[in-house]
Every structure is written in structure tokens, then in C-alpha cells.
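# The following comprises the amino acid sequence and a computationally predicted model.
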Amino acid sequence: MTELNFRRHRRLRTSANMRAMVRETQLDKQDFIYPIFVVDGENVRNEVKSMPGVYQLSLDLLGEEVDEVASLGIPSVILFGVPDAADKDAEGTGAFHDHGIVQKATRFVKERQPDLLVIADTCLCEYTNHGHCGVIENGIVLNDKTLELLARTAVSQAKAGADIIAPSNMMDGFVAAIRAGLDEAGFDHIPIMSYAVKYSSAYYGPFRDAANSAPQFGDRKAYQMDYSNRTEALREAASDVEEGADFLMVKPALSYLDIVRDVKNNFDLPVVAYNVSGEYAMVKAAAANGWIDEKQIVLETLTSMKRAGADLILTYHAKDAVRWLEGKA
């Protein structure tokens, strides 16, 4: 046989220990942010039909959930408020009320688990009776009038004890408005985790079930990004960096790993990938039908997000992922 000249890459794959020794990307529980949906009322534990294992929880049942998160070593949660329909109005005033559901939940979590970082989702869509992320006039979301309400929301969340403000509305100038509002209120130490690159995506469907936040007319394409665009993401992220963002989030994650890498390569801030509800729901549905190995699919998917450049991953799989990584399930 003719002598061949080639590299033997398989030498580094010969055993589990060898593969672990040279593994380039490592998932860790410190990477995860766990989302929680909080509702008014008592003894409410509503499983989201399209998101098995995810629940809307009232404050009296929230303690068990955050205790479990803390016991697993997950360092942070993000709180989404689900107010009663009767409390919604045209300007989403429940978002910035001192006794709003996120504000109450934030105080509860910080008292119960003071070391757990609380991230407050800062948007209006869950609180408006029209389901859009801002003030509506003649069927159009008004950018600049919305900014004032977002700043008020961020300040009220910081007053309640939120460690990080996470605005998800995609209004132009939202980071600048929120940064100015926080600084003027004495919260210059509170970082902003900007949903810097948020696409208009069909992957959000189950979340809108969980948060009761679907728009009552039209869609959000006039303010969320067109999923066909790539360079626009860098313009969006650059604006948020200039305005004072401390983290840059890309949402969704799985179909946008190229964007995660672009953001990582171009900016020196921590990058967050949001493993969104539709991505979660598809895995759960396929696993329930026995078509995939849920554990292996989830860990592979989350690793791909970190490999693409995510420093943090916001995921509904967080609790299960920690158990799997630590051999507890």
C-alpha cells in the first residue's frame, strides 16, 4: 500500500476521559438564567400548556421555586409579570406601579434568597390592554412617548430590589432613556441587560401563552427586527453599547447563532443568548413522543449557544440542565 501522509485526529477521541481533557467548551450552572412567570392571586400553579414543566406561579408558591433554583446553584432568575386582565390599560401602568406584580415578586425573592440575582424584564406588553410594547396612537407604537414609561418602569423595579434591568421592547433609544432614569434616581450602580438584538420571531408563540401578552391587533414587526437581516444586528448592538448597556442579549438563540458570534466578535460586553419558548416547546414535544433523547438534545443545544459566543444563557431548561450536568437526573 502506498504510504499516506495524514493527521490522526482520532487520537484525541479514544476515550471519555480523553475527550473531556480536550473539550473546548464547557457548560456550567453559572451560565444559566432561569425565567419565572409570576401572577396575582393565591395558590396559583398553572402549567403553560405549550411549555410542559413551566408554570405561572402566585407569590405564595414562589418560595418553593426560588429555593429550588438557589439549591441547584443557578445564580439568577428573570421575572416576568402576568397581571390580571382587569388591571391592564392603554399605557401599561401596572408595569411601573410600586405594587406591580414584578415589583412584589422582586421584593419577595430578595427577602427569601438575598444572594439570588433578580433580573427584571422591562417591557409594557404584558401590562397593556392592546398587547403592544408601547403607547399606541392611530394604530402606531409611539417611540419617544414609550421611552418615558420604560424609564419609570425600570426605576420602580430598581426600587423594589432588582439587581439587573432587562429591557426587551426594541424602541429606539430605550437604553439611553433607562440609563438616564436610573442614574437620576440614584441607581447608577444597576446594570442594564439589553435585549439588544431581538428579532420578530415565530419562536415566541408559547411565551405569549405564558405571559398572556399576544398583541390584540397587528404584529410587532415595526419595532422588532426582520429575521433576514444580519448587519442590522450590529447596528442595534452598537447603539446600545453607546447608550450604556452592560450586557447584550440576542433573542432567539438557536436560529441566530451566527448573530451571537457576530455580537461576541464585535463587542467586549457579556453576551446573553435567550433560548426561547418555541425552542423549548419543540424539544419537549419531540421528547414526549419518544423521537429524541431530551437530555442529550438539550445539552448539545445549550453547548452550541455557548460555543457560538454566549457568556450567559437564559433558558427554561436551566434546572434540568444543572441536574444532568451534575449527574443528579
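Received, thanks. Residues are numbered from 1 along each chain as shown.

# drop to CA atoms for contacts and neighbour counts, all remaining ones
Noted.

# Now stretch 177-196: buried residues?
Counting neighbours by 16 or more other C-alpha atoms under 10 Å, one finds that the buried residues in stretch 177-196 are 177-182, 187, 190-196.

# which of those residues sit farthest apart?
Among those, the pair separated by the greatest distance (C-alpha to C-alpha) is 187 and 196, at 20.9 Å.

# This structure: helices as residue ranges?
Listed in chain order, the helices of the chain (DSSP state H) span 16-21, 59-71, 101-112, 143-160, 174-184, 205-211, 231-243, 257-266, 277-288, 294-308, 318-325.

# Dump the ones you listed to a markdown table, plus distance to residue 46.
Output for these, formatted as a markdown table (distance: least, C-alpha to C-alpha, whole Å):
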| stretch | distance to residue 46 |
| --- | --- |
| helix 16-21 | 40 |
| helix 59-71 | 11 |
| helix 101-112 | 16 |
| helix 143-160 | 25 |
| helix 174-184 | 32 |
| helix 205-211 | 9 |
| helix 231-243 | 36 |
| helix 257-266 | 32 |
| helix 277-288 | 16 |
| helix 294-308 | 23 |
| helix 318-325 | 18 |
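
# Quick check: which of those is nearest to residue 33?
helix 318-325 (7.0 Å).

# so that closest one versus helix 294-308, what angle?
Here helix 318-325 runs at an angle of 100 degrees relative to helix 294-308 (axes from the mean of the first three to the mean of the last three C-alpha atoms, to 10 degrees).

# Tell me the buried residues in helix 318-325?
Quick answer for helix 318-325 (16+ other C-alpha under 10 Å): 318-322.

# Which elements pack onto it?
Under the contact criterion of 3 or more C-alpha pairs under 8 Å, 6 or more residues apart in numbering; DSSP states H and E, helix 318-325 touches strand 32-39, helix 294-308.

# Redo those as a markdown table? Include mean neighbour count and distance to residue 136.
Below are the helices and strands packed on helix 318-325 laid out as a markdown table (neighbours: other C-alpha atoms under 10 Å; distance: least, C-alpha to C-alpha, whole Å):
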| stretch | mean neighbour count | distance to residue 136 |
| --- | --- | --- |
| strand 32-39 | 24 | 25 |
| helix 294-308 | 18 | 36 |
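
# can you tell which of these is closest to residue 144?
strand 32-39 (28.2 Å).

# follow-up on the earlier one: so can I have CSV of the helices and strands packed on helix 318-325 showing distance to residue 60?
Shown next, in CSV, are the helices and strands packed on helix 318-325 (distance: least, C-alpha to C-alpha, whole Å):
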stretch, distance to residue 60
strand 32-39, 10
helix 294-308, 31
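
# structure B:
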Amino acid sequence: MAKYPDHKCAVAPMMDWTDRHCRVFHRQLTRRTLLYTEMVTSPAVIHGDRQRLLGFSDIEHPIACQLGGSEPEELAKAARIVEDWGYDEVNLNVGCPSDRVQSGRFGACLMLEPELVAECVAAMKRVVSIPVTVKCRIGVDEQDPEPALDAMADAVVAADVDALWVHARKAWLKGLSPKENRDIPPLDYDRVYRLKARLPHVWIGINGGIATLDEAEVHLAHVDGVMMGRAAYHDPGVLADVDRRLYGEDAPAADPLRAVETLMSYIEDELARGTRLNQITRHILGLFQGVPGARQWRRILSEDSVKSGAGPEVVRAALAHINRVALDMQG
């Protein structure tokens, strides 16, 4: 098995959230964190608008594309396209619990078919040179997580998977909504730790409910990487300290204010291409979480960025408010 890169931290793939604008913003805060696309299905990659689905900025590296699917040859074709577009990794979704995913026979329901997942991994590995990884749950429905996770891990390791990211919850395909599946099934971090202890030679990362870098450091004593989801999205300031805390390197932006300032040229370029301001600013609403003036920051961006013709001046006005509050507090 080839050595997987040192991805101690990743931002989870999140539908409707981790689009290209979100990823460029996150990259202002951290150079080292692995960023993921939203899940895209293999048929969409093959037949759809690839610029819309796969387009990204060079600044986003390292970046992984998450695929949804269950047809080995189809996934192989999509993985080859993903590699040709310049992605650093291709990841197979074996964790999403939505009804649409189940009807398409991919996502979390594949926990019931580890050998099929292994075939998919092997097919992708045959045609690409970038890492092929899997993101799974610890089990679904009535499965016992002990044999279920072991079966999945053993199958994909036999197929030469490069890394396994494990969301440390079951998914309940019957009776819970996708939103409920992110909160209600209890977290079982110890189950993932046991998997790593059993397979010390396999790169294993953990996901689920990780909200702080203190928590991340606890997990990194047991596994190889941590994946943050909603916490990183709603309070992106947490990413500003990842490079220093987890990699011993300087962050690209000294503080969140600097991160917004460096994002401004991207905003201006995107507006010139026809992107609406709110498509970008919706991802930066949580940046000043807990900072005096944050409510007004969110209000200005939420109300004014949706207006016709809204431009960079909206972000500058919101930023000026944060600066004024800071100066008032110093005075």
C-alpha cells in the first residue's frame, strides 16, 4: 500500500456547503487541511457539465473529489476524469444516508455490500495514480458495528485502498432523516480506535462530532487523521489554527480579518464572471463566531448580499463594522 499523504485534518464533503467558493474561503485560513468537494455521482461526472461539477481553483489544493456510485466500471471512468481534472484524491461515498442515495444503490447502504465496494475500489485503482479512498459509517440499521466495520475495512484494504475515513456513527436507513442521521445515532469513537489498533498499517481517519482542535488532538493519539464537518463550516475560524496546532506551520492568514481581505480579489473576479455575491458570502457568515460585532456582520451580509447588483462594498461594510467594534473596545 502506497503511503497516504500526511492529512492530519480534512473538511468533510457536505452537500450544498463545500462548493468551490467555500473551499477557496477555507483555503485562506489553512494551507494544509485536505478539502473535499460535495459528493457528485459517477454518471453526472461522465455525462454532465464537468466545469460546473468539477471546476476548481488552483489555490484549493490539496483537494479530493468525492464520488457516489456502485458500478465499478462507471466509477473507474469517473475517477479517470477526476484525475484528469487535476484532483489530488478520489473518494468513494459509503456513508450518505439520504433516500436518493439509497434508491441509487450507493452511499451508506453499501455498508451491506463490502465486496462490491472492494470491486469499486479495485476498478478505480486500476486506472488512476492518485489516492483512492473510502468514507464509510461504522454500520447501518441492525448491523453490529464490530463485524460490519471490520468486513468493510478488510474488503477495501484487500483492494489496496489508500485510506479509510470512518464516520463514527451508524446510519439508520429506515426511520431517520439524513439530518437526524447526523445527530441521533450515538458516536462510537472507540470503535474506530479499535479498527486502527487492529490494522496499524492502514491509514485511518475519524469523522463525526469533532468541534475543536483540542478534540482533534485527542483523536490523533489514536488514528491518523480527523475530519471536521459542520463545526468547520459554522465556525470556520477553527481552521485558522490547524496549520500551527497540527502541522507546526504558520497559517496563511494571521487572523480572520486578514482572511476576508485576501478573499476580496477572488470575490471581485467571481462577480466579474457573473457569480452572485451571496453565493460566496453565505460561506463566511460564521467567521467571527463569538467575536463582538458578529451579529451585525451576519446581518449585513445576509440582507445586503442578496440585493441586485450587490458587490464587494457589502463585504467591506461588514468588515468595517467588525473593525469599528474592535477599535471601540480598545478605546
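Received it, and whenever you're ready, just let me know what you need. None of the values given here were measured: they were computed from a predicted structure.

# Can you tell me which of the buried residues of helix 318-325 of the first structure lies closest to residue 150 of the first structure?
Nearest to residue 150 of the first structure among the buried residues of helix 318-325 of the first structure, with distances taken as C-alpha to C-alpha, is residue 318, at 28.2 Å.

# thought that closest one was touching residue 34?
Yes: Residue 318 of the first structure lies in contact with residue 34 (C-alpha atoms under 8 Å); the separation is 5.9 Å.

# Next, show the common contact partners of those two.
residue 74 (C-alpha atoms under 8 Å, 6 or more residues apart in numbering).

# Out of the helices and strands packed on helix 318-325 of the first structure, the one nearest residue 58 of the first structure is which?
Here strand 32-39 is closest among these (C-alpha to C-alpha), at 4.9 Å.

# got the contact list for that closest one?
55-59, 62, 69, 74-84, 101-102, 105, 210-211, 312-319.

# can you rerun that using 6 Å?
56-58, 76-83, 312-315, 318 (C-alpha atoms under 6 Å, 6 or more residues apart in numbering).

# now that strand and helix 59-71, what's the angle there?
170 degrees.

# How far does strand 32-39 of the first structure sit from its chain's centre?
Put simply, strand 32-39 of the first structure sits 9 Å off its chain's centre (C-alpha atoms, centre = their mean, to the nearest Å).

# Just give me the neighbour total for residue 107 of the first structure.
17 (other C-alpha atoms under 10 Å).

# What sits closest to it if chain neighbours are left out?
Spatial nearest neighbour of residue 107 of the first structure, excluding adjacent residues (C-alpha to C-alpha, 6 or more residues apart in numbering): residue 160 at 5.7 Å.

# Please pull up the equivalent of that neighbour in the second structure.
In the second structure, residue 160 of the first structure lines up with residue 85, judged by TM-score structural alignment.

# do the same with residue 299 of the first structure
By TM-score structural alignment, residue 299 of the first structure lines up with residue 213.

# that older thread, present the buried residues of stretch 177-196 of the first structure as CSV; the columns should include distance to residue 305 of the first structure.
As requested, these are exported to CSV (distance: C-alpha to C-alpha, whole Å):
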residue, distance to residue 305 of the first structure
177, 30
178, 28
179, 28
180, 32
181, 33
182, 31
187, 32
190, 26
191, 23
192, 21
193, 18
194, 18
195, 16
196, 17
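
# Nearest to residue 114 of the first structure, out of those: which one, please.
The closest of those, once distances to residue 114 of the first structure are taken by C-alpha to C-alpha, is residue 190, at 15.9 Å.

# any idea how far the closest one lies from residue 155 of the first structure?
According to C-alpha to C-alpha, to the nearest Å, residue 190 of the first structure and residue 155 of the first structure sit 10 Å apart.

# what do you get for residue 266 of the first structure?
Taken as C-alpha to C-alpha, the span from residue 266 of the first structure to residue 155 of the first structure is 30 Å.

# okay, the two: which has more neighbours?
residue 155 (27 against 11).

# Now do the contacts for the more buried one.
residue 182.

# What's the match for residue 122 of the second structure in the first structure?
Under TM-score structural alignment, residue 122 of the second structure pairs with residue 179 in the first structure.

# longest helix in the second structure, by residue count?
helix 312-330.

# Count the neighbours of whichever residue in the first structure pairs up with residue 37 of the second structure for me.
Mapped onto the first structure by TM-score structural alignment, residue 37 of the second structure lines up with residue 79. Neighbour count of residue 79 of the first structure, defined by other C-alpha under 10 Å: 24.

# From residue 248 of the first structure, how far off is residue 79 of the first structure?
Taking C-alpha to C-alpha, one finds residue 79 of the first structure at 18 Å from residue 248 of the first structure.

# what comes up buried for stretch 66-83 of the second structure?
66-72, 74-83.

# Hmm, residue 181 of the first structure is touching residue 151, no?
Yes: checked against C-alpha atoms under 6 Å, the pair residue 181 of the first structure and residue 151 is within contact range at 5.3 Å.

# overlap in contacts of the two?
Common neighbours of residue 181 of the first structure and residue 151 (C-alpha under 6 Å, 6+ apart) do not exist.

# returning to that earlier point: the helices of the first structure: which one's closest to residue 135 of the first structure?
Per C-alpha to C-alpha, nearest to residue 135 of the first structure of the helices of the first structure: helix 143-160, 5.5 Å.

# aligned partner of residue 66 of the second structure in the first structure?
Aligned partner of residue 66 of the second structure by TM-score structural alignment: residue 121.
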